[in-house]
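Chemist: got a predicted structure here, sequence first:
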Amino acid sequence: MKGISKSIIAIIIVIIVIIAILGAYLVLTSHKPTTSTTTSPAITSSVTLTVVTFSGESAQFIQYAGELFSQEHPGVTVKVITYPFSNYIDQELSALESHSSEYDIIGFTSTSAQRVAPYLLPLNTSLFNMTDLIGPQEAFGGIIYNSTLGKNITIGIAYETAVYLMAYKPSIFQNATLANEFYQEYHISFNPSTWQNWTDVLDADQFLVSHNITKYGFLIDDHVAHGIIDAYPAVFGWYYARNNTLNHGLVGGIPGFNIMFEGYIPPGFSFPLPSFNSTSGLEALEVYKSLISYEPSPSSIQISYDNLAQFYPDAAGAFLFTSQLSSFNTSQLQDTYLAPLPGGYAETGTDFLGISKYSTHVELAEEFLAFLVSPKVQTIAFLKFSKFPVSKEAFLNLISNTSLPTYEREWLSAVYNASLNAWANPPNIPPTYISLISDFNSQVYNYLTGQTSAQQALQTAASDWVQAEASYYG
């Protein structure tokens, strides 16, 4: 009986071991990774990424890029919804303030960045090749200081390069006879890319208009609704950079406040004071008015973003954002070269895309933004939509592309160099869009149209700005 018992026990043990091994095998195989390639929700189901921004060619580029993205991501649709520039921010805020998930990706400009910032997620910058993106373009609106976190965060990605610089006509400025006459009279080069100060521009205006070579000099925006806040800092930047009392060693000013404020916060204040109500600011304003005297009077016709191309044929050149070139006809484009502002700097005017806090497709939205600023897509932006890339690699590839017209390669080289030194910017702190722009523009316009003095205009605007800061920052 003992022998039989031992045999039975041995058999039972073997059976138990076999069961244990079989159980372990079943557990392991039940956790084996699948080899299927259709695990991504973006692929297995239909997903729509909705972008909201202002209407225009930039929106068309985003939509085109979205179609390319869809080809690489079956099941994903990118839908771009646009509103007129005049009210797109209000439309966006209406949805964001109600915590709507209607929009995944939010478009905004440099000066409206702080208005939408509370509703945007910090971007996962590890998904982007940030070293390939032109820093000054990204910094002016894409990166803001978060006082709660105590650090800078990236809320948006610049998807094109836009800088405010000088356009001029080679048919005029490469004319050897005119160049010789100008040098004999003013003793400076007739090549705008060599000009070192704003007096050189005024000399060229005086020469060309007085000799009836052109009807107007270099056009510059003087529109009271928005243009003045773009044009004045472009001129003032030259003076601000050379006045250490104003900039305190920060050529571009404190980020966010930029050159229209002093480069330090005085004791007893939680914000910097305006810089333009100074001797340097006054000089810049007087130069600005002199520039405008060589174009239609602002009391009758204001030069603006929308109508500059209309007057360009009768002018020597213009100070403009590169995005305005899209409104020029072919003959105008072929007779246009670009140069930095006098002294070798520029102003930024970049547009951005950020991701809504209420988006239900955050990772996919970030993936699309990374795709949008990739060198390949950025190259397409220029070739198909004449949008200057924000990718350095795309810029350099285009500059070396000998199949492009000479004037386009000249643009690319000039814009690339100017974009790396674009710091003469207006503010983009929260009150900017709400009150600073209108406060400043209305006062300067009153001066330009003879309704007040230069000093009174700047002092009143500065006082209004300090009140706006105090209301916001305390």
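Modeler: Noted; the coordinates are in hand.

Chemist: okay, CA-based contacts and neighbour counts for the rest of this
Modeler: Fine.

Chemist: next, residue 29: secondary structure please.
Modeler: Following DSSP: H, G, I helix; E, B strand; the rest coil, the label given to residue 29 is helix.

Chemist: what about versus this one:
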Amino acid sequence: MSVTTGCGGGSGSGDEGGSQVITIWDQEQSAKDIAEGYAGVVEQFEEAHPGVTVKVETFPFAQYRDKMLVAMKGGTGPDVMTLDQVWTPEFAAAGLIAPLDDRIGESDVIKEDDFFEGAWQSNQYDDQMWGVPLNFDVWEQMYYNADLFRAAGLDPDNPPKTWSEWNDAAAKLNQPPNSFGIGLIGCKDETSSVLTDSFIFSNGGEILDESGDVVFDSPENVEAFEQYQTLLQYSPAGSAGACEQDVVNQFTAGKAAMILDGSWQQDTMKNAAQFDWRIALPPAPDGKEFVGALGGWNLAVNAKSENQDLAFELIETLSQPENQAAVNSLIPALQSAGEQFVNENRQQPEVILAALAGGRPRPASPVYPQLSQVQQAAVQEIIGGADVKSVLTDAAKQMQEIIDTNS
């Protein structure tokens, strides 16, 4: 067994002391020693497969995707790798990962009904399955400061449930410069896309339709971004540069009465928020239900691996509940393991599980990163006060050009 961190170069079918070697790559997860988590799984797999050595290599997130693309396009790379949900279509379209439909169909271990629905769907592209879910989470829950709610005459046991109630609460909570109604992520990175996706999805909007055409400027999306723009008037100045940690800091300092973020931030809140904090499902448009945007990681098989059967067997081993829990600091994608994780580790687990059950993957497109960059630029303009309809119309044209150019 070999577990290393931050190493370059993959293996594939190499050999170590006469053993058959398979390699798995993963990103480093901050909340636990991922190498330690993999050690027991690897030992279990090697005992069941005499003569096989498993090498685990982990990389910082910022380096991971580029290292993997370089290795795999060069014909090497790992046998098994974790992929961000939004990378899966890109890797599939480029022929870098193998479709898994036949293997999943024959598996006694991997069954669709055992996984959270949204996590399973994130592996589907071009009518095929390209991975098996490892973990996932949803953007987002609404964190709120119950003490500030009371001070504003609001009932903390009855947080806003609709967009109109949300706007009213934000206005009452807005007490600048001491505190603000809400802190909103707006900086130009993926968090602003996935956050605003939840506004879009909750209002019945889409970014791409079923045919893969851009519908970013739909009436539903215009309404969604107008709601985001309305809330901005109750947020601290500088939302265009406010990233996730910035709004978390605003909240824990008592400067923002509400923020939108994922369940992973509860670890921070438990240590840093010195007040009565709670979570709720974010408000939805009047008469509709909140729909969050999913994120997470899937396990895929290198299309050029000479050990694809063994690679899939390793995925099967990693897809057992106790093993998913061992290698995760995020919510395991297996429903039984995920529910146990949330119930044991999170405050108000019923809120998180409800958000997970209603979550949807981001658009399945091989050019998703480029589409997201256009969306991020649109968010910047909207924060600056630009007309939402005009911004979305221009953005939709840019997105469609990207798709057409890469078709």
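Modeler: On my side now, so go ahead. Remember, it's a predicted structure, so these values are computed and weren't measured experimentally.

Chemist: strands along the stretch 201-350 of structure 1, start to end?
Modeler: For the stretch 201-350 of structure 1, the strands defined by DSSP state E, counting those that start in this stretch occupy 218-219, 317-321, 337-339, 347-348.

Chemist: deepest in the core, which of those is it.
Modeler: The highest average neighbour count among the strands of the stretch 201-350 of structure 1, using mean count of other Cα atoms under 10 Å, belongs to strand 347-348 at a mean of 29.

Chemist: what's residue 331 of structure 2 in contact with, if anything?
Modeler: Under the criterion of Cα atoms under 8 Å, 6 or more residues apart in numbering, the neighbours of residue 331 of structure 2 are 135-137, 338, 341-342.

Chemist: would JSON lines of these with neighbour count be doable?
Modeler: Conversion of those to JSON lines gives the following (neighbours: other Cα atoms under 10 Å):
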{"residue": "135", "neighbour count": "28"}
{"residue": "136", "neighbour count": "25"}
{"residue": "137", "neighbour count": "26"}
{"residue": "338", "neighbour count": "24"}
{"residue": "341", "neighbour count": "18"}
{"residue": "342", "neighbour count": "19"}
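
Chemist: OK, contacts around the residue nearest the centre of structure 1?
Modeler: Most central in structure 1 under Cα atoms, centre = their mean is residue 350, positioned 1.1 Å from the mean C-alpha point. Going by Cα under 8 Å, 6+ apart, residue 350 of structure 1 touches 109-110, 137-138, 140-141, 158, 160-163.

Chemist: what's around whichever residue in structure 1 pairs up with residue 237 of structure 2, how many residues?
Modeler: The equivalent of residue 237 of structure 2 in structure 1 is residue 297 (alignment by TM-score structural alignment). Per other Cα atoms under 10 Å, the neighbour tally for residue 297 of structure 1 reads 14.

Chemist: check residue 186 of structure 2 too.
Modeler: So residue 186 of structure 2, with other Cα under 10 Å, has 27 neighbours.

Chemist: read off where the longest helix anywhere in structure 2 ends up in structure 1.
Modeler: Taking DSSP state H as the criterion, structure 2 has its longest helix at helix 388-405. Using TM-score structural alignment, helix 388-405 of structure 2 lines up with residues 454-471 of structure 1.

Chemist: quick one: average offset of the matching stretch versus structure 2, please.
Modeler: With mean Cα distance after the TM-score superposition for structure 1, stretch 454-471 of structure 1 departs from structure 2 by a mean of 1.4 Å once superposed.

Chemist: for residue 261 of structure 1, see how far away the residue nearest to the centre of structure 1 is.
Modeler: As defined by Cα to Cα, to the nearest Å, residue 350 of structure 1 lies at a distance of 20 Å from residue 261 of structure 1.

Chemist: now which residue in structure 2 aligns to the residue nearest to the centre of structure 1?
Modeler: By TM-score structural alignment, residue 350 of structure 1 lines up with residue 296.

Chemist: residue 112 of structure 2 -> structure 1?
Modeler: Match for residue 112 of structure 2 (TM-score structural alignment): residue 130.

Chemist: burial check on its match, number of neighbours?
Modeler: With other Cα under 10 Å as criterion, residue 130 of structure 1 counts 15.

Chemist: between the contacts of residue 350 of structure 1, which is nearest residue 414 of structure 1?
Modeler: Set against residue 414 of structure 1, the nearest of the contacts of residue 350 of structure 1 by Cα to Cα is residue 163 (10.4 Å).

Chemist: residues contacting that closest one?
Modeler: For residue 163 of structure 1, the contacting residues are 321-322, 346-350, 415, 418-419, 422, by Cα under 8 Å, 6+ apart.

Chemist: thinking again about what came up before, wait, what's in contact with the match of residue 112 of structure 2?
Modeler: Contacts for residue 130 of structure 1 (Cα under 8 Å, 6+ apart) come out as none.

Chemist: cool, residue 412 of structure 1 as well?
Modeler: Residue 412 of structure 1 makes contact with 388, 395, 398-399 under the criterion Cα under 8 Å, 6+ apart.

Chemist: re the thing from before, in a markdown table: the strands of the stretch 201-350 of structure 1, plus distance to residue 284 of structure 1.
Modeler: Shown next, in a markdown table, are these (distance: least, Cα to Cα, whole Å):
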| stretch | distance to residue 284 of structure 1 |
| --- | --- |
| strand 218-219 | 16 |
| strand 317-321 | 15 |
| strand 337-339 | 20 |
| strand 347-348 | 15 |
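
Chemist: host element of residue 355 of structure 1?
Modeler: Secondary structure assignment for residue 355 of structure 1, by DSSP states H and E: strand 351-355.

Chemist: and stretch 353-360 of structure 2, how far out from the chain middle?
Modeler: Offset of stretch 353-360 of structure 2 from its chain centre (Cα atoms, centre = their mean, to the nearest Å): 12 Å.
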